[in-house]
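Trainee: structure for this input, please:
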Amino acid sequence: MKIGVLALQGAVAEHAAAIKAVDAQPVIIKHAEELAEIDGLLLPGGESTAMRKLIDFLDLLEPLQKFAAVKPVFGTCAGLILLAKQIEGQDDAHIGAMNISVSRNSFGRQVDSFEASLPIENVAADFPAVFIRAPKIEAVSEGVKVLAKINGEIVCAQEGHLLGCSFHPELTTDVRLMEHFKQMIATSLLERNISV
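Mentor: A predicted model of the protein is given here:
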């Protein structure tokens, strides 16, 4: 199984290491044609506005939108913002594939970073979630399953083959959320009658 990491900015090496830790092959993605090689894609944390500028510069927006329409995508932190159909205080979305509304930097600035033991439905009872300038999911539409909340705020959700979280799973050694994404890819491959 080949899982891509959008390598424009952010924790690319850490995501690649997490992919290896679940016995899948990481593929660094910088160009549209490379998307054809992979079974699923990770959108890492970083700075969503800077990422969007690079996506536009490299003509990646439409290829990413087409990919997310049919293949599994997992957005973490800034990657969650890229996936969302609606961003609070902003007219336009980025990839806009997932039926959620998000707000940027909702948990404060860099100095307000924290870690919490988080129950994630169907994944873990005690996932070590690292929040750094994290966004939050303000609202979800029908068909989106909320997987985790902290203090009543939604921080992880899934819509079919799309997964998003506010925190940074790649900054821990816990690979249970990555295992969950790997299983989502396996399910997607089976549904599309592609052997794993």
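Trainee: from here on, just use CA atoms for contacts and neighbour counts.
Mentor: OK.
Trainee: what's the neighbour count on Leu42?
Mentor: For Leu42, the neighbour count with other Cα atoms under 10 Å is 28.
Trainee: pretty sure it sits against Gly4.
Mentor: Yes. The pair Leu42 / Gly4 is scored as a contact, 6.0 Å apart, by Cα atoms under 8 Å.
Trainee: could you also give me the structure for this second sequence? I'd like to compare it with the first:
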Amino acid sequence: MKRIGVLALQGAFAEHIVMLRQLGAEAVPVRLPEELEGLDGLVIPGGESTTIGKLMHLSGFNVSLQRLLADRFPVLGTCAGMILLAKQVIGISSYSLAAIDIKVRRNAFGRQVDSFEVDLQIFHNYFLSLVD
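Mentor: Sure, this is the predicted structure:
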């Protein structure tokens, strides 16, 4: 069984762990650089790329991960993770691993403050059925 780490500093790491486990992998949260040891791959999840990048920088994660990336260690980035892995970022990006030769546009669909989650109560079209 493959042992896949999910960077668990911020963002959607819990959802990635659940999905990887459903796919049969041994998925583990990774919060410290030394937890990269013994992994078969790493997922950098979505979240806020500046926050994840800053936390990686403060903890020394970026240095450890860049060493692994230089040795062709398998890493998948989703959303913010992809932004952090990209060699070229359009828009403000303070932190980058510059590991994948891609160009990404940060916040292409708008800022995160423009998106939200809400509990929504769905009801049948009772009122519309009264209109002929």
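Trainee: TM between them?
Mentor: Remark: TM-score between the superposed chains equals 0.78 [TM-score structural alignment, normalised by the length of structure 2]; 113 aligned residues with a Cα RMSD of 1.8 Å.
Trainee: what range does the helix ranked longest in structure 1 cover in structure 2?
Mentor: Longest helix in structure 1 by number of residues (criterion: DSSP state H): helix 176-191. Against structure 2, there is no aligned range for helix 176-191 of structure 1 (TM-score structural alignment).
Trainee: pull out the buried positions in that helix.
Mentor: The neighbour-count check on helix 176-191 of structure 1 (16 or more other Cα atoms under 10 Å) flags 176-182, 184-189 as buried.
Trainee: before we move on, what about stretch 90-107 of structure 2?
Mentor: 95-99, 104, 106.
Trainee: farthest pair in the residues you listed?
Mentor: Greatest spatial distance among those (Cα to Cα): Ala99 and Arg106, at 16.5 Å.
Trainee: all helices of structure 2, in order?
Mentor: Using DSSP H, helices in structure 2 cover 13-22, 49-59, 61-70, 80-85, 126-129.
Trainee: which helices and strands sit right next to the helix or strand containing Ala116 of structure 1?
Mentor: Using DSSP states H and E, Ala116 of structure 1 sits within strand 114-120. Counting contacts by 3 or more Cα pairs under 8 Å, 6 or more residues apart in numbering; DSSP states H and E, strand 114-120 of structure 1 packs against strand 124-131, strand 145-150.
Trainee: same list, those, but as TSV with distance to Cys165 of structure 1 and mean neighbour count please.
Mentor: Formatted as TSV, these follow (distance: least, Cα to Cα, whole Å; neighbours: other Cα atoms under 10 Å):
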stretch	distance to Cys165 of structure 1	mean neighbour count
strand 124-131	10	18
strand 145-150	9	17
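Trainee: now the ones you listed as CSV including distance to Leu60 of structure 1?
Mentor: As requested, those are arranged in CSV below (distance: least, Cα to Cα, whole Å):
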stretch, distance to Leu60 of structure 1
strand 124-131, 27
strand 145-150, 28
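Trainee: before we move on, back to that, of the helices of structure 2, which stretch is the most buried?
Mentor: For the helices of structure 2, average neighbour numbers computed from mean count of other Cα atoms under 10 Å are highest in helix 80-85, which has a mean of 26.
Trainee: what packs against that helix?
Mentor: Counting by 3+ Cα pairs under 8 Å, 6+ apart, helix 80-85 of structure 2 packs on strand 41-44, helix 49-59, strand 75-77, strand 100-105.
Trainee: any chance of those in CSV, plus distance to Lys87 of structure 2?
Mentor: Output for these, formatted as CSV (distance: least, Cα to Cα, whole Å):
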stretch, distance to Lys87 of structure 2
strand 41-44, 15
helix 49-59, 14
strand 75-77, 13
strand 100-105, 5
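Trainee: so which of the ones you listed gets nearest Met19 of structure 2?
Mentor: Across these, closest to Met19 of structure 2 is strand 41-44 (Cα to Cα), at 11.5 Å.
Trainee: contact partners for the spatially most central residue of structure 1?
Mentor: Among the residues of structure 1, the one closest to the centroid is Gly75, at 1.1 Å (Cα atoms, centre = their mean). Applying Cα atoms under 8 Å, 6 or more residues apart in numbering, we find Gly75 of structure 1 in contact with 42-45, 81-83, 163-165.
Trainee: repeat that for 10 Å
Mentor: 41-45, 81-84, 156, 162-168 (Cα atoms under 10 Å, 6 or more residues apart in numbering).
Trainee: related to what we said a few turns ago, between Leu42 and Gly4 of structure 1, which contacts overlap?
Mentor: Common contact partners of Leu42 of structure 1 and Gly4 (Cα under 10 Å, 6+ apart): 12, 15-16, 19, 26-29, 73.
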